[in-house]
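Participant: Give me a model of this one.
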Amino acid sequence: MFTQPTYNGNTIDQYALLAKQLDALLEDETDNIANLSNASALLNQFLHTINWCGFYLYKNEELLLGPFQGLPACVHIAMGRGVCGTAAANQETLVVANVHQFPGHIACDAASQSEIVVPIIIEGNLFGVLDIDSPINNRFSTDDREGIEQFVHVLTKHLSL
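Facilitator: Below you'll find the model as predicted:
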């Protein structure tokens, strides 16, 4: 019988260090794509038990696939559709313990079981979302949510509309 691995999560202190690493990594770089690419690579290295980590950018009133780490993904996501589109439309973080129970979930990777999506807001405008998937149900804790939101806050200092 298969038992799902358990994951103890990263601590707020570890996330604070990650945010500092991100800030230093992106210092003096002004290219959005370069900064998003390095941010997704850093998160992918830091987070355990995830299978996709990346960005969807708000363009032409939809979300368009941006830099990511993982398997090929959906390219276009309508606002309000799936976890990413809903988080973007409501401009609020969504943590979904079981994506198969989320109405309208878009299954880009059948292995994904849980997801966190954090909107990226710059000067009051939607820039896009950070999307992280895991093959484990209920993977993302309150500490993960706070830490990933802190990561996005630091990232926004290195992005422009």
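Participant: Please count neighbours and contacts with C-alpha atoms only from this point.
Facilitator: OK.
Participant: Now do the same contact list for residue 71.
Facilitator: Residue 71 makes contacts with 51-52, 109, as judged by Cα atoms under 8 Å, 6 or more residues apart in numbering.
Participant: Of those residues, which qualify as buried by neighbour count?
Facilitator: Buried subset of these (neighbour count, 16 or more other Cα atoms under 10 Å): 51-52, 109.
Participant: Now show me the structure for the sequence below, then we'll compare the two:
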Amino acid sequence: MYRILRTQLQGLTDGVHHVTANLANASALLNQALDKINWVGFYLLEKDTLVLGPFQGKPACIEIKVGNGVCGTAVAEDSVMLVKNVHEFPGHIACDSASNSEIVIPLHNAAGEIVGVLDIDSPHLARFDEDDKTGLTAFAKVLERIFA
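Facilitator: Predicted structure coming up:
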């Protein structure tokens, strides 16, 4: 499934130089394809704060400081965060109390600097696994081309 999603994303973003439009389409694509999720979207890095970008789902937190919550930790550590139970994550920020698991993938520009994150939440515990981590990381690599 993730290979197909990467191909679709490539088709949607090729030749399109509008970051917001590309992120909006990427979130819509993932929202249609992934089951058992309740939020998918992006936060973009502005200095030491992640700011809400395009997404699919309920209204969300607007700003998250680097180092705070799952998204901020992903940026601080520059690593994918796969959290099976967000209620056990120290400092978890509950934008939607229905969310129980989460995966966050840092996004980089051509220079390797973090520019934001892809964030996906689920109302199910342990919704995300290593296959999701691998597939979504590869999906994010295709998307990173828009930050060149």
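Participant: Need the TM-score between these chains.
Facilitator: Once superposed, chain against chain, the TM-score is 0.97 (TM-score structural alignment, normalised by the length of the second structure); 147 aligned residues with a Cα RMSD of 0.7 Å.
Participant: related to what we said a few turns ago, for residue 159 of the first structure, state which of the contacts of residue 71 of the first structure is nearest.
Facilitator: Among those, residue 52 lies closest to residue 159 of the first structure (Cα to Cα), at 21.6 Å.
Participant: Show the contacting residues for the residue mapped onto that closest one from the second structure.
Facilitator: Matched by TM-score structural alignment, residue 52 of the first structure corresponds to residue 39 in the second structure. Contacts of residue 39 of the second structure were listed using Cα under 8 Å, 6+ apart, and they are 31, 55-58, 119-122.
Participant: Can you flag the buried ones in these?
Facilitator: 31, 55-57, 119-122.
Participant: which SSE is the counterpart of residue 103 of the second structure in the first structure in?
Facilitator: Aligning on TM-score structural alignment places residue 103 of the second structure opposite residue 116 in the first structure. Assigned by DSSP states H and E, residue 116 of the first structure belongs to strand 114-122.
Participant: Pull the residues that contact that strand.
Facilitator: With contacts defined as Cα under 8 Å, 6+ apart, strand 114-122 of the first structure is touched by 83-84, 87-88, 91-99, 126-140, 145, 148-149, 152-153, 156, 159-161.
Participant: Please indicate which of the residues you listed are buried?
Facilitator: In those, burial by neighbour count holds for 83-84, 87-88, 91, 93-99, 126-140, 145, 148-149, 152-153, 156, 159, counting by 16+ other Cα under 10 Å.
Participant: At which residues are the strands of the second structure located?
Facilitator: Using DSSP state E, the strands of the second structure run over residues 39-46, 49-57, 63-65, 81-83, 101-108, 114-122.
Participant: Kindly state which of those is positioned closest to residue 22 of the second structure.
Facilitator: Across the strands of the second structure, closest to residue 22 of the second structure is strand 49-57 (Cα to Cα), at 9.1 Å.
Participant: Provide the aligned range in the first structure for that closest one.
Facilitator: Mapped onto the first structure using TM-score structural alignment, strand 49-57 of the second structure covers residues 62-70.
Participant: Next, the mean deviation of the matching stretch compared to the second structure.
Facilitator: Stretch 62-70 of the first structure, aligned to the second structure and superposed, deviates on average by 0.4 Å (mean Cα distance after the TM-score superposition for the first structure).
Participant: Quick one: residues in contact with that stretch.
Facilitator: Against stretch 62-70 of the first structure from outside (Cα under 8 Å, 6+ apart): 33, 36-37, 40-41, 44, 51-58, 73-79, 85, 128.
Participant: can you give me the end-to-end distance of stretch 40-51 of the second structure?
Facilitator: Criterion Cα to Cα, to the nearest Å; first-to-last residue distance in stretch 40-51 of the second structure is 14 Å.
Participant: Please apply the same query to stretch 96-116 of the second structure.
Facilitator: Terminal residues of stretch 96-116 of the second structure are spaced 20 Å apart (Cα to Cα).
Participant: how about the helices in the first structure?
Facilitator: Using DSSP state H, the helices found in the first structure span residues 12-26, 32-46, 82-90, 142-156.
Participant: so of those helices, which one's packed in deepest?
Facilitator: Among these, helix 82-90 has the highest mean neighbour count (mean count of other Cα atoms under 10 Å), at a mean of 23.
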